[in-house]
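Peer 1: this is a predicted model, with the sequence first.
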Amino acid sequence: MNLVKSMGTIGGLTMVSRVFGFAREMLMSRIMGASGEADAFLVAFRLPNTFRRLFGEGAFSAGFVPLFSQRFHGPGGMEEAKKFSEEVLAFFIPTLLAFTLIFEIAMPAFVWAIASGYADEPQKFELTVFLSRITFPYLLLISLVSFFSGILNSLTKFAAAAFAPALLNVAMLIALLVVPTGGAASATALAIGVTAGGFLQLALLWNSARRAGVSLALRKPRMTPGVKQFFVVVIPATLGAGVYQISQLIDTFFATRLPEGSMSYLNYSDRLNQLPLSVIGTALGTAILPHISRFIAKGEPEEAAKVQGNAVDLSMLLCLPAALALAVVAGPLVAALFQGGKFTANDAYITGNVLAIIASGLPAYVLVKVITPGFYAREDTKTPVKTAGVVLLANIALNFALIPSFGIYGLAAAISLCSWLNCVMLYVILSKRGHFRIQPWLWGRIARQFAAGLAMVAALAGVRMLLGDWFAGSVAERLAGVLALVGTGGAVYFLVAFLIGGMDRDAILVLMRKKKAV
């Protein structure tokens, strides 16, 4: 398996989506600011996204991809894999339709449950309910996108699924450009853009699957052996993802009880934090799951462990500098990207502090994405459920302990600490079972990567002091400041990492020789 190539395809196209996402957030921050209407939209957008992760990306992929791969690489080949897909789809669509309908009817009660802090402001509460009803069908659409993504990823065709989120960002960008007035009008346009983006993504993935030779027929739901096997695997994964998503909703509950703008601060900081998480962690996790599943099915656990080891090496090489950089230059980055219009310097200052705290958990977020395929490939979705349950309880306790004294910063700290707790527990369990251990050479490599990161931190601190007010200056000054940070940080980190052995120098030299030969 060419792990770098697979990750490059996913990560590169994910980066395209993130660029559009940043454009969307930059425009939204200036039009909406950290206002009550912005908070209302962000809660409404979080609801379908929460259940998307529950029913779609995480749990569905964990159950579907290994089982599809088994059939595709088995004696039945593509025909057996298509039959299995049709059987699962026959249950998937009615379940999503019923779930969406129930929540559309009960939306006021649900919004009250997770955002009761808005109940004292009737206008804000009603706007949140209204926007949530517009955005919630996105759940059905994006869950079907995840279904077709699972098929394409199992066939190691990653491009369409990686690019699809860009369509959502484009739809939301268009909504902001059409209705740039701010307030409830722009919030409503954004909500419509969310659902429109879901339709665009589904069209892309359905067509990509059809072009890959997977044209599925609609069947009547039947509890076949394949469907039973799927539910045996996916229900624990859904429970595990459910515990994690409940944790996300708990964060929303606490954030809505904090001063106005808190949801916005959390959103914009998370946008920057999600960039390396999606480009590195999600890309690697998506790339390695089908390959680990194949090695496990072939009875080659050593090869599966090798894939995970290479993934940890690559993820830390890219993730450690991102986490350290975000912690050091969070303030200038937030100011350069989001400050302006209705998003004030104080809004940027608070968001930067939140980002610096959340970024401290970034390596753990990424490692979880790399570690969990070791469980899912073995059809073990129960263990992540148990660890997620512990993390949920820890999150609640930390929120109650930290938020009264530290406000939004306490909420951010709880998020980071819980990510490390989840990472450590999952790794210890996988290691004790003998499925995967970080070898001494890899520990040494990570230590060298961290040393290179510290050298980068010193360089970034110097750039930050030198450029001073550029990050809140003109467009040209902001662009130059961000490019200086990225360029200096990247050059120092990778040069030092190369010199002290923080990366596979032989592989890099071979790659360079190949390029010269061309």
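Peer 2: Structure received. Numbering: from 1, shown residues only.
Peer 1: C-alpha only now, for contacts and for neighbours.
Peer 2: Noted.
Peer 1: which is the next helix or strand following the helix of greatest length in the chain?
Peer 2: Counting residues, the longest helix in the chain under DSSP state H turns out to be helix 301-338. Next along the chain after helix 301-338, taking DSSP states H and E as the criterion, comes helix 345-359.
Peer 1: check which residues of the helix or strand that that following helix is followed by are buried.
Peer 2: Next along the chain after helix 345-359, taking DSSP H and E as the criterion, comes helix 362-371. For helix 362-371, a neighbour-count test (16 or more other CA atoms under 10 Å) marks L362, P363, A364, Y365, V366, L367, V368, K369, V370, I371 as buried.
Peer 1: for helix 362-371, the distance to its chain's centre please.
Peer 2: Taking CA atoms, centre = their mean, to the nearest Å, one finds helix 362-371 lying 11 Å from the centre of the chain it belongs to.
Peer 1: who does the helix or strand following that helix touch, helix- and strand-wise?
Peer 2: Per DSSP H and E, helix 362-371 leads on to helix 373-376 as the next helix or strand towards the C-terminus. If you count contacts as 3 or more CA pairs under 8 Å, 6 or more residues apart in numbering; DSSP states H and E, helix 373-376 packs onto helix 58-72, helix 283-297.
Peer 1: again, only this time at 6 Å
Peer 2: Packing partners of helix 373-376 (3 or more CA pairs under 6 Å, 6 or more residues apart in numbering; DSSP states H and E): none among the helices and strands.
Peer 1: got another one to weigh against that:
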Amino acid sequence: ALASLLLNVCMIAALALGAAGFCRGSEVEFLRMLGIAVLISGALELVVLGGLLKKFGMIPEFSRGTLFNFSAISEIVKLALPGLVGMSALQISVLCDRTIAMSIDNNAAAALTYSDRLIYLPIGIFAVAFGTVSLSVMSEAAAAKKLKSMLMMLFSSMRQLLFITIPLAVYMLFFGRNLLDILFCRGAFDETALNASAYALFWYAFGIPAYAATKVTVSGFYSRKQMKTPVYVSIVCIVLNVILSISLMYPMRQGGIALATTVTAYLNNFILLYILRRDLGRMPLRSTAHLFVRTAAVSVIAGFAAWFAYRGLCGIALLEQIPKHGGAWFLASCVFGGVFALLAFLFRIREATAVVHTLKRKFLKRS
């Protein structure tokens, strides 16, 4: 989280300076400024993390014994490298998507890039947070040989994550085009680019729960130091993603590439869960599937309610004063959230109550 924060702050500062004319109107100077911003963000992160380590007395000792402890170094490399490959599976798939999309036309790769910016938003906010917290708790349980506790944490995190990301995915299906229009539609991003990006976003949106759930599912392996299994599964899914993308890009263009990524994301999760069940025994898969279906049904109902509200609100003159139907979109989004919350409680989805209790605890703790 700290790395992303510092990187974004430095990049925004560089963009602001470039827009103010500090790069003297040269594209090369502008790119050089962005590169320097990335280096500065890395240096700042190192300084801040070093300060935090010193504050908590966790500065590592650089002695001859630690520097030449090759067994410890090899253990770190053995655990870290497969983990890096496994965690970067989505990024590798995205890179493959872009490369394949370049063979379609000039708009296809750009459409995938703009659309996955919105897909990464819930993943970066929720999935990374759930994955980080669950990994630490699950690692502690696995070290104590409490595998049932580890599985409870895994599926508790996954259920809450699905409860959050499924409505976000459905919301993207209904209002993804509006978001793209509001965020990006200016300058060279014209109506053609908007339609191409919205088409890709539609198929990407189906995979948001799968992309997010992977961050938690792999923790079931990393917590037990089984780093290689997710890597092997990721490699298989990446190869399948490339095959499906090439097969679907001709009839569906960039939408086929996005659909291929979505399909392989679900397949990745299913394979990992199957292996976990084989290794650890019975898991609450049926109740998790029921949650998925119920949350999806509630989200779809909320989506249609919000869409009809949006269509009705678009004709109101007062709201039309806000550009790009922004007023109607905002109120329709409120309708979506309200209907979803109401139906979640009416359908007695436990995760809705859990979220409320969590918010209450945090609010009472602060007050």
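Peer 2: Right, received. Where do you want to start? Keep in mind that what you see is a predicted model, and the values were worked out from it rather than measured.
Peer 1: TM-score of the superposition?
Peer 2: The TM-score (TM-score structural alignment, normalised by the length of structure 2) is 0.86; 356 aligned residues with a CA RMSD of 3.0 Å.
Peer 1: just to revisit the earlier point, by how many degrees do the longest helix of structure 1 and helix 345-359 diverge?
Peer 2: Angle, helix 301-338 of structure 1 to helix 345-359, by axes from the mean of the first three to the mean of the last three CA atoms, to 10 degrees: 170 degrees.
Peer 1: equivalent range in structure 2 for helix 301-338 of structure 1?
Peer 2: Helix 301-338 of structure 1 corresponds to residues 147-184 of structure 2 when matched by TM-score structural alignment.
Peer 1: cool, stretch 68-75 of structure 1 as well?
Peer 2: The aligned range for stretch 68-75 of structure 1 is empty, by TM-score structural alignment.
Peer 1: what is the neighbour count of the residue mapped onto I174 of structure 1 from structure 2?
Peer 2: If you follow I174 of structure 1 across to structure 2 using TM-score structural alignment, you land on A13. When neighbours are counted by other CA atoms under 10 Å, A13 of structure 2 registers 15.
Peer 1: with structure 1 superposed, average distance for the match of helix 301-338 of structure 1?
Peer 2: Superposing on structure 1 and averaging over aligned pairs (mean CA distance after the TM-score superposition for structure 1), stretch 147-184 of structure 2 comes out at 0.9 Å.
Peer 1: now do the buried residues in that stretch.
Peer 2: For stretch 147-184 of structure 2, burial by neighbour count (16+ other CA under 10 Å) applies to 147, 150-151, 153-181.
Peer 1: center of structure 2 - which residue?
Peer 2: What sits nearest the mean C-alpha location of structure 2, by CA atoms, centre = their mean, is I123, with 1.7 Å.
Peer 1: for K225 of structure 2, see how far away F184 of structure 2 is.
Peer 2: Distance, F184 of structure 2 to K225 of structure 2, by CA to CA, to the nearest Å: 42 Å.
Peer 1: show me what A302 of structure 2 lines up with in structure 1.
Peer 2: Counting by TM-score structural alignment, A302 of structure 2 corresponds to M456 in structure 1.
Peer 1: ok, its match touching L495?
Peer 2: No - look at M456 of structure 1 against L495 with CA atoms under 6 Å: they stay out of range, at 9.8 Å.
Peer 1: between those two, which is the more surrounded one?
Peer 2: Per other CA under 10 Å, whichever of M456 of structure 1 and L495 has more neighbours is M456, with 24 against 13.
Peer 1: next up, the contacts around A142 of structure 2.
Peer 2: Counting by CA atoms under 6 Å, 6 or more residues apart in numbering, A142 of structure 2 makes contact with R224.
Peer 1: try it again with 10 Å
Peer 2: By CA atoms under 10 Å, 6 or more residues apart in numbering, the contact list for A142 of structure 2 reads S136, K148, S149, M150, L151, G220, F221, Y222, S223, R224, K225.
Peer 1: just G434 of structure 1 next, same as before
Peer 2: P301, A305, V428.
Peer 1: ok, back up a step: excluding its backbone neighbours, what's nearest the residue nearest to the centre of structure 2?
Peer 2: Among residues not flanking I123 of structure 2 along the chain, A212 sits closest, at 5.5 Å (CA to CA, 6 or more residues apart in numbering).
Peer 1: how much space between the aligned residue in structure 1 for that neighbour and A322 of structure 1?
Peer 2: When structure 1 is aligned by TM-score structural alignment, A212 of structure 2 is paired with V366. Distance from V366 of structure 1 to A322 of structure 1, counting by CA to CA: 11 Å.
Peer 1: wouldn't F450 of structure 1 be in contact with F494 here?
Peer 2: No - assessed by CA atoms under 10 Å, F450 of structure 1 is found out of contact with F494, at 11.4 Å.
Peer 1: show me where the stretch 151-300 of structure 1 has its helices.
Peer 2: According to DSSP state H, counting those that start in this stretch, the stretch 151-300 of structure 1 carries its helices in the segments 159-178, 183-211, 225-255, 262-276, 283-297.
Peer 1: out of the ones you listed, which is closest to F147 of structure 1?
Peer 2: Set against F147 of structure 1 and scored by CA to CA, those come closest in helix 183-211, at 9.0 Å.
Peer 1: tell me how far the closest one is from the chain's mean position?
Peer 2: Taking CA atoms, centre = their mean, the mean C-alpha location of helix 183-211 of structure 1 is offset from the chain mean by 18 Å.
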